[in-house]
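Engineer: Any chance you could fold what I've pasted below:
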Amino acid sequence: MNLPSTVATTARAALAADPVIAVVRAPRIPDAAALCEALAAGGINWVEFTYTTPDVTEHLKKAADAGWRVGVGTVLTAEQATRGIGAGAGFLVTPGCRPEVAGAAHAAGVPVVLGALTPTEVALAVDLGAAAVKIFPAKAFGPGYFKDLHGPYPDVPLVASGGVNAGNAAEFLAAGALAVCAGTDVVPPAVVAAGDWAEITRRALAFTAACGRG
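Structural biologist: Predicted coordinates for the structure are as follows:
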């Protein structure tokens, strides 16, 4: 089951132009819209809230209503996918290949980034209509793994996730990653929970500068 080609193509082009996704996992988020604003001030315009964060759909709705580009991650079921989309998620992200999530995304016309690691899983994600394939955990295998995957899959858009930081993000992009995920290096749970938006902006600026985007 494939997503409409225009959905996938549009998402890929947007990621290529703006290749950093902030992945937010925090015990609390005092103001999701303010968090998105702080990240955007640092050059990060894709924000993924995750189902491991309490009240994630409320945060999605608040940020989406304010006009920010937000998605929901750690999506494991079609029900979670549908609920996230209903709350305003403009894209979905999974930790592994989840056919039912891909199906829900397809039905709603929303792009999905499916998680994978092995070449077999990458092929499955492509068959399921992923707009991009998230390689997790990226740091454990390193940038060279992305070059290896592009041997048999030269046209598959890959996203590096897991252990990506300001010190190695540029290497993953140079090795062929379409985009990278910025986690605790940019949005540490304690800093998010404290609502220290100036610190979030500082971290985002450092990350995007390291990627050559500053």
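Engineer: can we go C-alpha only for contacts and neighbour counts from here?
Structural biologist: Will do.
Engineer: in the chain, which spans are helices?
Structural biologist: 5-17, 32-41, 56-65, 78-86, 99-108, 119-127, 138-141, 143-149, 169-174, 189-194, 197-210 (DSSP state H).
Engineer: tell me which strands and helices the second one is in contact with?
Structural biologist: Using 3 or more CA pairs under 8 Å, 6 or more residues apart in numbering; DSSP states H and E as the contact criterion, the secondary-structure elements in contact with helix 32-41 are helix 56-65, helix 197-210.
Engineer: could the helices of the chain be laid out in a markdown table, adding distance to Cys181?
Structural biologist: Shown next, in a markdown table, are the helices of the chain (distance: least, CA to CA, whole Å):
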| stretch | distance to Cys181 |
| --- | --- |
| helix 5-17 | 11 |
| helix 32-41 | 13 |
| helix 56-65 | 18 |
| helix 78-86 | 19 |
| helix 99-108 | 20 |
| helix 119-127 | 18 |
| helix 138-141 | 10 |
| helix 143-149 | 14 |
| helix 169-174 | 9 |
| helix 189-194 | 15 |
| helix 197-210 | 10 |
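Engineer: how about this one, so we can line them up?
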Amino acid sequence: MDAMRDWNELLGDAPVLPVVAVDDPERAVAVSRALHAGGLRCVELTLRTDNALACIERVAAQVPEVVLGVGTVTRASEVAAVVAAGAHFLVSPGLTPALAEALRACPVPALPGVATPSEALAARDWGFSAVKVFPASVLGGPAFLRALGAVTGSLGLCPTGGVGPDTLADYLGCPKVFAAGASWPCKGELIAEARWGEVTRRARILAERAREVL
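Structural biologist: Have a look, this model is predicted:
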């Protein structure tokens, strides 16, 4: 199967990837269900907390309706563990030679992070068909994405970092952008306060705006 088609099928009709940092497995389950209820098919749980692996395992077991990604993968040694925990895809903030080899060898799709044209071309040469562009807003926002897409051929782009309801359409409207990552619908304070209705409301806003663009 074509690699970009893999990503399109994973994301469904609302190509927004909610980026979640959560330390409690029960809250990981609750926020994943809330995001899915708002129309976002995928959830990216990051390896930024001490209990991240337990959260991944719990969501994989209890929320099978979501397509579960694992983000902030920074070491080759983490790849096998998160795949075993139930990840359907992996995301990294950057790419080293060792990490590139591990991601290429893993049995699920991987989205390596880049911040420059040189890094994007290196990822393409390593065999990746799509990359995460991070931190997108710091790098120059949609203008940077348009410039990057003009020189990286068919490489798919997924901007993450600073994407929200007011900028989502601009990002998704850039050539070569097939999805956008956003933490706005699942901010840490919403998780801490168990405001699952607000998480669903925000997810619905992003899902609807994404569908309007496509």
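Engineer: quick one: TM-score?
Structural biologist: Put the two chains on top of each other and the TM-score (TM-score structural alignment, normalised by the length of structure 1) is 0.89; 208 aligned residues with a CA RMSD of 2.0 Å.
Engineer: can you list the helices and strands packed on helix 32-41 of structure 1 in a markdown table and add distance to Thr6 of structure 1?
Structural biologist: A markdown table is the format used below for the helices and strands packed on helix 32-41 of structure 1 (distance: least, CA to CA, whole Å):
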| stretch | distance to Thr6 of structure 1 |
| --- | --- |
| helix 56-65 | 22 |
| helix 197-210 | 28 |
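Engineer: rewinding a little: kindly reformat the helices of structure 1 as a markdown table containing distance to Val93 of structure 1 and mean neighbour count.
Structural biologist: Listed next are the helices of structure 1 as a markdown table, based on distance: least, CA to CA, whole Å; neighbours: other CA atoms under 10 Å:
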| stretch | distance to Val93 of structure 1 | mean neighbour count |
| --- | --- | --- |
| helix 5-17 | 13 | 15 |
| helix 32-41 | 18 | 22 |
| helix 56-65 | 14 | 20 |
| helix 78-86 | 9 | 19 |
| helix 99-108 | 9 | 20 |
| helix 119-127 | 12 | 18 |
| helix 138-141 | 15 | 16 |
| helix 143-149 | 19 | 17 |
| helix 169-174 | 19 | 21 |
| helix 189-194 | 19 | 17 |
| helix 197-210 | 21 | 20 |
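Engineer: which one is Lys187 of structure 2 nearest to, not counting chain neighbours?
Structural biologist: Spatial nearest neighbour of Lys187 of structure 2, chain neighbours left out: Val20 (7.6 Å); criterion: CA to CA, 6 or more residues apart in numbering.
Engineer: Next up, the contacts around the spatially closest residue to Gly214 of structure 1 that is not a sequence neighbour.
Structural biologist: Nearest non-adjacent residue to Gly214 of structure 1, counting by CA to CA, 6+ apart: Thr208, 5.5 Å away. Shown in contact with Thr208 of structure 1 (CA atoms under 8 Å, 6 or more residues apart in numbering): Val20, Gly42, Gly43, Ile44, Ala166, Gly214.
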